[in-house]
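Asks: no FASTA, just this:
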């Protein structure tokens, strides 16, 4: 079980705002002496006598030398982020001034905080569980509406609530089964096996749903890479420029202009797409530099999550399109066929030429059907599943533990099917509870905590 670790009863200090010059900088202290330390630097008022959740204006001084005029915010335990006494000093945003305030706090007995130490103390003091703590880091790192809302959902306890409900029900049945063991000679049954079986089936479905959500969660958190491939002069660079709404790639009528890959990020409906413009793929080039670019294009197909195969509807044949599809399928990649330059051939003629193929026809140069292409990309990735009010797994640690939870639930169900003795059933339940508790942090160790919180920024 989680417990207060040694060395966690001191007072820490750190700058909580980003590095660089700004209007305001915030220095945060947490610990049993946070208010006492600040009080020694703030002669304007006796902060120890002031109530919690109040603001105070005055000078920060060290050895009677004024450092800055500040606003001090008091949050007395347990009603604070960390559950300890917390002080936030809002000073002017000069990096020099901020460092002077931090050093003054250290001179009075504070210690410089480690990355994530404020949130780690919040976890250790029971202000939030481990999934909520990790969601804090996700929220700080969020760069789209989808990642923001998913993190907020988990901070509010969305994921935790699902796990806590399952854990409580399993504990209840485990207690009843272990009670049966105490009366084993009297052949009594306290746990309703039918209800328990229904619970396990429901839990298995819930766990399966969470595991399936990880693929989408990974997209929300990390984005998706899309390789734009095709023959030379098919319009790959023009499409990239059109999607980005800027001239990022050089466009020329000369085949083989793009020699190296170009990568740019675009946000479409809350999903980050990393678009990769590649060199045109052809077999008849004698240009050594172009051949290197073609080889890189093949590598990018391997590395990408999705492939846009763009082709010129005026010059590509139906047979050549089949060959391109075979190449992409051989690499086991999801793909979208995009027929370009329909401003020349016309949509109807292109559709007749490639009848039977699932092709989206566009004109990258004239920006025709580009919004439809964007929507197709989003639909292929999220498959209609993007609802940030649902619990979506975005953390690899959670995913691995959930796999163990699912395996344990299957063992429990098999045990019920085979009428195994209560003591063996109780062992399977305990194993399942162990993995659930690893996710929420009810069972953890200092090494795991250090690894998780080391990924946070200092001051949070």
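Replies: Sure, I can see it. Source: prediction; values computed, not measured.

Asks: when you work out contacts or count neighbours from here on, use the C-alpha atoms and nothing else.
Replies: OK.

Asks: show me where the stretch 51-200 of the chain has helices.
Replies: 95-107, 117-124, 130-141, 145-155, 158-182, 193-222 (DSSP state H, counting those that start in this stretch).

Asks: which helices and strands does the last one pack with?
Replies: When you say that, I think you mean helix 193-222. Contact partners of helix 193-222 among helices and strands, from 3 or more C-alpha pairs under 8 Å, 6 or more residues apart in numbering; DSSP states H and E: helix 145-155, strand 271-277, helix 370-382, helix 396-417.

Asks: contacting residues around the longest one?
Replies: Contacting residues not belonging to helix 396-417 are listed as 193, 197, 200-201, 203-204, 207-208, 210-211, 214, 393, 425, 428-429, 431-433, 435-436, 438-439 [C-alpha atoms under 8 Å, 6 or more residues apart in numbering].

Asks: then this one, side by side with the first:
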């Protein structure tokens, strides 16, 4: 799967910057770097200790490329488990390319996407779930997704799975031993303890599987569609939430012809707000396409903010209430947030009267003025309530990876088969088959069971240089 060649890549973002970091890893990393690096102290870097930094110049045939800092990480005490050299040079794209091309001429090979982390996995520095967490950590764009990735990279999830796998493996060994003494009809595995273990494993697996619903939205952001009739203030609401003029606002109905999306982080949780075209009957071809997209976005959204104009609601309240019930029935699994906008245009008595009527119908809308930014904080707090962040506060393991989710479901199915067999008095040889399958799916998560195709799919999504 992996070559033994020494690899090189830019480890910092591409483009110009203050500095850039070029990473080399492999058996020849130090000797290749020594050919092009001249320390200002005159020391040979091959003779220096690991985890040391040296000031010098990148030089080839008398030509000085740059003044750099060179860091040495000797195996096995490095990220990849191999000898690693990191060169911190000035961030000119010309300098970056000149140094990389020089290292290629000296015997390095360009690293593939994720190849440094792949080597870390193959050399036992990380298990597979921790390696995947590296990519999640790089991609994290809010506090919650960062916290989950950090916990997984530190081995929280791996340790939990490894402990369960070790206990199950112990009982599997006893079951296999019973098969060797089948004629003597003896039991080495305590059935009561085995049943307790299976119940505990099932409980943990169900908790991890259930956490995926929260983890997935935290990782990818919670999609929120803002819908309603034209000119009720959808774009104004989006601008108020983002605190910037993201969407065009005018008094002309149908101004928003297409969906506009932007992201906002609220208390560490990412939300993807989608401002949609106003829903109405129209003969305008372009606007009709926008309205069609609105319904598509409602289907994709996890939360729907249904916006109404307070003045129109006073006149046609019964029709709107019927429309709200219709939407709730059409999307029973979605969280529908009713917002009455433009309350700054009606009196306080009218606001109170409207609120009482709606609460009597078991409807609790948010009364707001998006233009004056009244009720924005209340809406944000309500959106946060749809996300179960208790697991984050309690530092529980949360699953965000669909591959892990799939393996956990398959492992749970096998554990339930074993439990059924145990309760039914099934023979040890048949139970052993299901136990082996459960162990296989546990191993898939941490990488104890793997293949080249799986590794290729996982690491192909990494950035070059990591």
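Replies: Nice, thanks for sending it over. Note that the structure is a prediction, hence the values are computed from the model and not measured.

Asks: give me the TM-score for these two chains.
Replies: The TM-score (TM-score structural alignment, normalised by the length of structure 1) is 0.95; 454 aligned residues with a C-alpha RMSD of 1.6 Å.

Asks: counterpart of residue 298 of structure 2 in structure 1?
Replies: Mapped onto structure 1 by TM-score structural alignment, residue 298 of structure 2 lines up with residue 301.

Asks: just the strands from the stretch 251-400 of structure 2, written as ranges.
Replies: 260-266, 269-275, 303-309, 335-341, 366-367 (DSSP state E, counting those that start in this stretch).

Asks: switch the ones you listed over to TSV; also include distance to residue 92 of structure 2 and mean neighbour count.
Replies: Converted to TSV, these look like this (distance: least, C-alpha to C-alpha, whole Å; neighbours: other C-alpha atoms under 10 Å):
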stretch	distance to residue 92 of structure 2	mean neighbour count
strand 260-266	32	16
strand 269-275	34	23
strand 303-309	45	22
strand 335-341	49	21
strand 366-367	52	21
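
Asks: now render those strands as a markdown table, adding distance to residue 29 of structure 2.
Replies: Formatted as a markdown table, the strands of the stretch 251-400 of structure 2 follow (distance: least, C-alpha to C-alpha, whole Å):
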| stretch | distance to residue 29 of structure 2 |
| --- | --- |
| strand 260-266 | 42 |
| strand 269-275 | 41 |
| strand 303-309 | 52 |
| strand 335-341 | 55 |
| strand 366-367 | 62 |
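
Asks: out of those, which comes closest to residue 454 of structure 2?
Replies: Of all the strands of the stretch 251-400 of structure 2, strand 269-275 sits nearest to residue 454 of structure 2, with 29.5 Å by C-alpha to C-alpha.

Asks: wait, residue 131 of structure 2 touches residue 119, no?
Replies: No. With contact defined as C-alpha atoms under 8 Å, residue 131 of structure 2 does not count as touching residue 119 (10.1 Å).

Asks: before we move on, back to that, which of the helices of the stretch 51-200 of structure 1 sits most buried?
Replies: Scoring these by mean neighbour count under mean count of other C-alpha atoms under 10 Å gives helix 117-124 as the most buried, with a mean of 24.

Asks: what stretch of structure 2 does that one fall on?
Replies: Mapped onto structure 2 using TM-score structural alignment, helix 117-124 of structure 1 spans residues 115-122.

Asks: that older thread, is it possible to get TSV of the helices and strands packed on helix 193-222 of structure 1 that adds distance to residue 113 of structure 1?
Replies: Formatted as TSV, those follow (distance: least, C-alpha to C-alpha, whole Å):
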stretch	distance to residue 113 of structure 1
helix 145-155	23
strand 271-277	33
helix 370-382	39
helix 396-417	25
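
Asks: that concludes my questions; thank you for your assistance.
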